[in-house]
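Quick one: sequence and predicted model below, then my questions.
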Amino acid sequence: MFIPIFFLSSLLLSSSYALVQDFCVADLSAPFGPAGYSCKKPATVTVDDFVFSGLAASGNISNLIKAAVTPAFDAQFPGVNGLGISLARLDFAIGGVIPMHTHPGASEVLIVIQGSITAGFIDSANKVYFKTLNKGDVMVFPQGLLHFQVNVEKFPALAFASFSSANPGLQILDFALFGNDLPSELIEDTTFLDDAQVKKLKAILGGTG
């Protein structure tokens, strides 16, 4: 008798915390807080809040990594706010790479649209999972784990990614180490790189110290 009552109570309790409105379009004029964006007033919501055209055009791949990520997160696509979903477009020039990075707030699903991309991730036991993906192939990257994508063909590549959060977050390992003012001595001690290597990478990625 206890178990049915327990499940009934759990159901009633969970339903009391269920979504009490259809959507929560991001109010981009308000501050972004720990819980994300606050909701626009329903009277100000329009259909354009639920439409995003920014993934139609390729991103700028004339850069250091020869790749571009065009996000459709809550800051760009207010309609996904609070829904636990978002998207991004990944464009790769020849030799393009999305460096080792993590999304602290979301898992990712990648689908290759054009070309071939070698992609992979490293789990918390430091085991590596990677494979070359071709057109139509899909790969998942669990939340918070380091992962990467590299164009391995002699022509441009294109992929789209979906995320289990409206704001998945991003930390790129190379920039976390070499793109800030973390003292070189500490980087050398923690990475076993020598001073010349650290200074060279800081010069490339904009770091100081």
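All right, it came through fine.

Please make it C-alpha for all contacts and neighbour counts, starting now.
Fine.

need the contact list for D195.
By C-alpha atoms under 8 Å, 6 or more residues apart in numbering, D195 lies in contact with 184-185, 188.

Can you tell me which of these end up in helices?
Here DSSP state H is the test, and the contacts of D195 give 184-185, 188 as lying in helices.

mind checking which helix or strand A119 is in?
Per DSSP states H and E, A119 falls inside strand 117-122.

Need the contacts of D195 in TSV (columns: neighbour count and distance to D48).
Shown next, in TSV, are these (neighbours: other C-alpha atoms under 10 Å; distance: C-alpha to C-alpha, whole Å):
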residue	neighbour count	distance to D48
S184	22	47
E185	13	50
E188	16	49
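
Distance-wise, check the nearest residue to K66 once chain neighbours are set aside relative to T46.
Nearest non-adjacent residue to K66, counting by C-alpha to C-alpha, 6 or more residues apart in numbering: G96, 4.3 Å away. Counting by C-alpha to C-alpha, to the nearest Å, the gap from G96 to T46 is 38 Å.

go on, S62?
For S62 relative to T46 (C-alpha to C-alpha), the value is 35 Å.

take a look at this one as well, against the first:
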Amino acid sequence: MKGFGIVFIGLVLQSFLAFSFDPSPLQDFCVAINDARSPVFLNGKFCKDPKYAVANDFLFQGLNIAGNTDNPNGSNVTLVNVDKLPGLNTLGVSLARIDYAPYGLNPPHTHPRATEILVVVEGSLLVGFVTSNPDNKFFSKVLYKGDVFVFPVGLIHFQFNVGRTPALAFAGLGSQNPGVITIANAVFGSKPLIPVDVLEKAFQLDADIVAYLQRRFGEPSNY
């Protein structure tokens, strides 16, 4: 029975590791601070002594300001994560404002640490995500003002403004630091570049086309 108990505890711990993302807090808050002298270090951040916390630690201002969409994708993401709002540390959430020019695209990307829930505030968006191998099933919908859509954690997804006017959406993310991997930039703009012959074989493309794409995407994404 003792051996069984050890195995059972191990399975429980593995389950928590498998299904949990940001750690659950064991105190009211743990405001992130850029000070290595702090004795508390949680979830990748040093923590301010709670008695020195102030209201501004839990405040971010500026999501009323439209992002600059003058870029090749015609979109802009203003992300409010733990780096922008220290009070988010250990709380497991973040927020983003997404602006779209007419026919602007938030290109296919993934959030490795977060599910995303999106609400359309203005305009109309074609959204979609693709499931993992082997099915790679594509789920898609056109959203209008007030519509809500969810993108499961880690899956490739996008939003495309199908209207002739600018669009606006807000997204909640289930991590204080969700991360983002923009597919085209990661594959064709890595540092250093992935060898051309690898991508040539993987995408069944001519080497000249791969080299062209590497020149196009060898720069940072818009967020």
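Yep, it's here. Since this is a predicted model, take the numbers as computed values, not measurements.

ok, the counterpart of V80 of structure 1 in structure 2 - contacts?
Under the alignment (TM-score structural alignment), V80 of structure 1 pairs with L88 in structure 2. Shown in contact with L88 of structure 2 (C-alpha under 8 Å, 6+ apart): 31-32, 58, 81-82, 94, 176.

can you check V120 of structure 2 too?
143-148, 167-170.

Please repeat the previous calculation with a cut-off of 7 Å.
143-148, 168-170 (C-alpha atoms under 7 Å, 6 or more residues apart in numbering).

Leaving out sequence neighbours, find the closest residue to it.
Using C-alpha to C-alpha, 6+ apart, the nearest residue to V120 of structure 2 is A169, at 4.4 Å.

Strands along structure 1, start to end?
67-72, 86-92, 97-102, 108-114, 117-122, 128-133, 138-141, 146-151, 157-163, 171-172 (DSSP state E).

who touches the equivalent of A167 of structure 2 over in structure 1 in this structure?
With TM-score structural alignment as the criterion, A167 of structure 2 lines up with A157 in structure 1. For A157 of structure 1, the contact set (C-alpha under 7 Å, 6+ apart) comprises 91-93, 114-116, 151.

how many other residues sit next to the closest residue to E219 of structure 2 other than its chain neighbours?
Leaving aside its chain neighbours, E219 of structure 2 sits nearest to G189 (6.3 Å; criterion: C-alpha to C-alpha, 6+ apart). Around G189 of structure 2 there are 21 other residues, counting by other C-alpha atoms under 10 Å.

how about G189 of structure 2, what's its match in structure 1?
Match for G189 of structure 2 (TM-score structural alignment): G179.

measure its match to Q171 of structure 1 for me?
From G179 of structure 1 to Q171 of structure 1 the distance is 11 Å (C-alpha to C-alpha).

which one is the counterpart of P104 of structure 1 in structure 2 nearest to, not counting chain neighbours?
In structure 2, the residue matched to P104 of structure 1 (TM-score structural alignment) is P112. Excluding the flanking residues, the one nearest P112 of structure 2 by C-alpha to C-alpha, 6+ apart is G154, at 4.6 Å.
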